[in-house]
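**Q** Return atomic coordinates for the entry below.
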Amino acid sequence: MELDPNEMTPVINRIKRARGQLDGVLRMLEDGRDCEDVVTQLAAVSRALDRAGFAIVATGLQQCLSNGDDMDSVDVKKMEKLFLSLA
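**A** Okay, the predicted model is just below:
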């Protein structure tokens, strides 16, 4: 299943923000910042990436269903594996 780049714009923006946050985490580590602050920012990056992943999987599933495919033609095991890989 190929993803429509136009529908991925919000996901791309989320990942770019996460990349910026991750750069910030690296700077914090290099500057010797407080452990709690670093972990808090790292958790925010992780959540942003998880949400991006879920949005990608959900968009793919939605595309399958909106293209007239029924649930029998959707590879449920593959979709389940994608969801679980993000869990």
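
**Q** From now on I want contacts and neighbour counts done on CA atoms only, so please keep to that.
**A** OK.

**Q** how many neighbours does Ala55 have?
**A** Number of residues near Ala55 (other CA atoms under 10 Å) recorded here: 15.

**Q** quick one: contacts for it?
**A** By CA atoms under 8 Å, 6 or more residues apart in numbering, the residues touching Ala55 are Val11.

**Q** let's go with 10 Å and repeat that
**A** Shown in contact with Ala55 (CA atoms under 10 Å, 6 or more residues apart in numbering): 8, 10-11, 49, 61.

**Q** Also this sequence, please, to line up against the first:
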Amino acid sequence: MQEEEMCCCHKHKERSEKEYRDLINRLNRIEGQIRGIKGMVEKDAYCPDILIQVAAANAALNSFNKVLLANHIKTCVTDDIRAGKEETVDELVKVLQKLMK
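**A** This is a model prediction of the structure:
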């Protein structure tokens, strides 16, 4: 794997098999939660029960974001800073601002 292939500045990232599997497993669980919420609405479930499940799905998405962000900082951001690509810090700041809305 070449160094350029790992760089996020090309808007592409090759992930290790472990990182890929972890992210996909998390997304599959979130997808299941969303299907469960849809089923609850279709079955006229009690609103607070649905809201609790929505909160759980939001927490799962936030957890996914934390893992993905940590991986991004540890690889792409760190590599770009070492390579003198300071604009990556600006990009990270913009992403963090969007995540904190």
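
**Q** Need the TM-score between these chains.
**A** Scored against TM-score structural alignment, normalised by the length of the first structure, the superposed chains reach a TM-score of 0.81; 86 aligned residues with a CA RMSD of 2.1 Å.

**Q** before we move on, back to that, please identify which of the contacts of Ala55 of the first structure is nearest to Glu30 of the first structure.
**A** Proximity of those to Glu30 of the first structure was ranked by CA to CA; the top entry is Leu49 with 22.6 Å.

**Q** Map that closest one onto the second structure.
**A** Alignment note: Leu49 of the first structure maps to Leu61 in the second structure; criterion TM-score structural alignment.

**Q** Burial check on its match, number of neighbours?
**A** Leu61 of the second structure: 16 surrounding residues under other CA under 10 Å.

**Q** which non-adjacent residue is nearest it?
**A** The shortest distance from Leu61 of the second structure to any non-neighbouring residue, by CA to CA, 6 or more residues apart in numbering, is to Ile30 (7.1 Å).

**Q** Can you give me the buried ones in the helix or strand hosting that neighbour?
**A** Element membership for Ile30 of the second structure, per DSSP states H and E: helix 17-42. For helix 17-42 of the second structure, burial by neighbour count (16 or more other CA atoms under 10 Å) applies to 30, 33-34, 37, 40.
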